[in-house]
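S.K.: My questions are about this predicted structure, shown below with the sequence.
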Amino acid sequence: MSWIIKSNLPLHFCEDAETHRYTNLERISQETLYRGLESVTRHVEVVIKADMPKRYGLISDGWSFNSEHYLAVFGCFEMAGTAQYPLPAMAPLMNSPTNNLSAATHLTFLRQMLMRDYNKRVEDYLFTVGDNCYINQRLANLLSVPLVGCVSHHLNLAVQNFFREVSDDLDNVKSLMFKTPLRPVLSQDTRWSSTFCMIHRYFRLLEFIKDDDELTDNLPGPATNRRLRKLLEDLSMVKSVSKELQASTVSLLDVRVYFDRLLESLPPLASHIGARTAIVHSPHCEAAYVKVLDGKTAELTRAETASQRRFAVQCEETSVAAAVDDAESSFLEQVKKRRKLATSGPPSTS
């Protein structure tokens, strides 16, 4: 089972004759493998159910493959001072002909899955994390919870919008990539990093193709090259920030610092990574997160304070007896400390 899953092999691999030529593992059927997978799934669900607190957050992401749309749902909560991100579900979103990809279908999927497998109410989760698409924003509205937008998605949209200002220069490079005998490195609409790779490849090839008579008419001019070099430098900064965003230790405060520093050099990106951009679903909530993480709770506005009430916890009150015991203990510790200092001092001369 571990071999098939970790190597991303088809399930019939366990019955393949060639497989057993090179292994001494016991032969099993696909049916046995299915039962084993189901047993592991049930065990994992029991563990997640035991660990998940009453209030929690959810991280969701969807993707399509062969006309089938899948939804992955991660939990988000703290246990023993450590953040936990289990995977409660990864399954097709639509299970009947009447289903669609609307926010209502997502809500039905979450409600049924959480109650059936984990005995949790969908109304008990505190926040959701995901792309800033309409469906996720609508889902957050239906549940009356804040949506923490994916910061990598913010950055990608900002860069894609930035590319519109230099679209003609990028088109020139893209057309040139097709005219060389080498395998072209092209930009893709879904990943801005592909444009960075394309421009980087262009300047690596430029010194070899600038004297090629067949390509002379297709080469960008000096002014275009200057703009492209500047763009490459700008994208290098964006790339460094994008890479840092993938780290598991990055907080929303770190993100705000990185984005603000990036905006100092690239103001056009403010349309999507500014602190109060229109794409942010819950601006008061996200601004409050940053201030709390920065230790600036005194600077919270009324709207920001109200957005954090769902996260408030009641501190345990110390009883009078416990307070007296603590005071007595503290007094004795001070006496013992003074006595220890006195006995360790210089000897008496009397």
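M.R.: Nice, I can see it.
S.K.: Please count neighbours and contacts with C-alpha atoms only from this point.
M.R.: Fine.
S.K.: for the longest strand along the chain, packing partners?
M.R.: Identified as the longest strand of the chain according to DSSP state E is strand 68-79. Judged by 3 or more C-alpha pairs under 8 Å, 6 or more residues apart in numbering; DSSP states H and E, the packing partners of strand 68-79 are strand 56-65, strand 82-84, strand 89-92.
S.K.: tell me which residues in the helix or strand hosting Tyr289 are buried?
M.R.: Per DSSP states H and E, Tyr289 falls inside helix 283-293. For helix 283-293, the neighbour count (16 or more other C-alpha atoms under 10 Å) marks Pro283, His284, Cys285, Glu286, Ala287, Ala288, Tyr289, Val290, Lys291, Val292 as buried.
S.K.: Just want to check the distance between the third one and Phe163.
M.R.: It refers to Cys285. 30 Å (C-alpha to C-alpha, to the nearest Å).
S.K.: coming back round to it: next SSE downstream of the helix holding Tyr289?
M.R.: Helix 283-293 is succeeded, C-terminally, by helix 302-307 (DSSP H and E).
S.K.: here comes the other one, which I'd like you to weigh against the first:
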Amino acid sequence: MFTKKSREEYLFSICSKSRKSAHTANHRNALCVLVVDDETGNIFRWCEWVVMDRLTQRFVERKTTKKNSSLSSISQKTLKTYLMGVYEAAKARVAEELPASFDIVLDGSTFNDRHFIAIFAVFNDPKMWHGDVADDSSKYYSDTDCYTRRFLLLVFCPLNVVEDLGAQSLFYLIADTLSRINKPWETVHFMVVGNCNVNQYIGNNEGALPMVGCASHRFNLAVSDYMTDYDSPLTKIHALMTKLRTIKGRAILRRVTELSPVLHNDTRW
């Protein structure tokens, strides 16, 4: 695969490109730095397949999977071991990247009737600055830019007790997330969340995190107030969308458009 050109340089036979390792002087063979062994590559591809396509761990042991995959077989137990290894490595990297103090942003999403919570760490990182400021124009608002703002995903998961979506469960999730990355409660300056009662309860408790309400939510409240003059047509549209969401209604709708009916939601903006 490689042809040696010099002590520190090798020629890749497939694309004829030269490869040089900065660590060559410390190794007898530079290929050990440049080439990933087959077993490692095989494990990585299994992990990537399962994670990116959101498959169950049992997927790797199915007969049809083994029959149609060009990858070497792997057991569910082995896959889980390496996935947990990736998790621990990622957790250590996140803890290393976080500064001494930061802010957090919380958001929720429902998928297949399961509600998930995402917690992001937000902080200033000068290393995030790349390139120049965008061109000046009448449609460009420079005050919205922060070229050194960085987001790190800390957790994306359902609550431990799925049936309990109350403030205490969310409070425990924040505390557990901080403990996993070895960060005390005091490292968080404030949290940015929606203006619902649950989040306000967390922000108002003694010793709790200061709360910054979601600006988009406040904008939605202003729009909702403005739309009160159009209650009659909006009510009719909502009734139509309700009928079109039925099996028969969707079949009729597909004759004229590929769009799907969407019901009015007080928190959708």
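M.R.: Noted; the coordinates are in hand. The shown structure was predicted, so the numbers you read here are calculated from the model rather than taken from an experiment.
S.K.: how far out from the middle of the chain is the helix holding Tyr289 of structure 1?
M.R.: Offset of helix 283-293 of structure 1 from its chain centre (C-alpha atoms, centre = their mean, to the nearest Å): 17 Å.
S.K.: which residue numbers in structure 2 go with it?
M.R.: With TM-score structural alignment applied, helix 283-293 of structure 1 matches no range in structure 2.
S.K.: What helices and strands are in contact with that helix?
M.R.: helix 252-265, helix 302-307.
S.K.: okay if I get these as CSV plus mean neighbour count?
M.R.: Formatted as CSV, these follow (neighbours: other C-alpha atoms under 10 Å):
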stretch, mean neighbour count
helix 252-265, 16
helix 302-307, 15
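S.K.: Could I get those in TSV, plus columns for distance to Val40 of structure 1?
M.R.: Shown next, in TSV, are these (distance: least, C-alpha to C-alpha, whole Å):
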stretch	distance to Val40 of structure 1
helix 252-265	35
helix 302-307	39
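S.K.: who wins for proximity to Gln112 of structure 1 among these?
M.R.: helix 302-307 (27.4 Å; C-alpha to C-alpha).
S.K.: In structure 2, which residues correspond to the closest one?
M.R.: The aligned range for helix 302-307 of structure 1 is empty, by TM-score structural alignment.
S.K.: Over to stretch 24-34 of structure 1?
M.R.: So stretch 24-34 of structure 1 sits over residues 70-80 in structure 2, by TM-score structural alignment.
S.K.: Can you tell me what sits against that stretch?
M.R.: Residues from elsewhere that reach stretch 70-80 of structure 2, judged by C-alpha atoms under 8 Å, 6 or more residues apart in numbering: Asn42, Ile43, Arg45, Trp46, Cys47, Gln57, Arg58, Val60, Glu61, Lys66.
S.K.: Max pairwise distance over the residues you listed: which two?
M.R.: Maximum pairwise distance among the contacts of stretch 70-80 of structure 2 (C-alpha to C-alpha): 17.0 Å, between Asn42 and Arg58.
S.K.: what about those two, which has more around it?
M.R.: Neighbours per residue, other C-alpha atoms under 10 Å: of Asn42 of structure 2 and Arg58, the larger number sits with Asn42, 17 against 12.
S.K.: Tell me, how many residues neighbour the closest residue to that one other than its chain neighbours?
M.R.: For Asn42 of structure 2, ignoring the flanking residues on the chain, the nearest one in space by C-alpha to C-alpha, 6 or more residues apart in numbering is Leu71 at 6.2 Å. Counted with other C-alpha under 10 Å, residues neighbouring Leu71 of structure 2 total 16.
S.K.: before we move on, what SS does Leu71 of structure 2 have?
M.R.: Here Leu71 of structure 2 is recorded as coil under DSSP: H, G, I helix; E, B strand; the rest coil.
S.K.: secondary structure class for the spatially closest residue to Arg201 of structure 1 that is not a sequence neighbour?
M.R.: Excluding the flanking residues, the one nearest Arg201 of structure 1 by C-alpha to C-alpha, 6+ apart is Val185, at 7.2 Å. Three-state assignment for Val185 of structure 1 (three-state DSSP): coil.
S.K.: what sits against Val185 of structure 1?
M.R.: Residues near Val185 of structure 1 by C-alpha under 8 Å, 6+ apart: Met177, Ser194, Cys197, Met198, Arg201.
S.K.: Next one: the fourth one relative to Glu38 of structure 1, how far apart?
M.R.: Taking C-alpha to C-alpha as the measure, Met198 of structure 1 and Glu38 of structure 1 are separated by 45 Å.
S.K.: out of these two, which sits in the busier spot?
M.R.: Met198 (21 against 12).
S.K.: What subset of the contacts of stretch 70-80 of structure 2 is buried?
M.R.: Looks like the contacts of stretch 70-80 of structure 2 have Asn42, Ile43, Trp46, Cys47, Gln57, Val60 buried, using 16+ other C-alpha under 10 Å.
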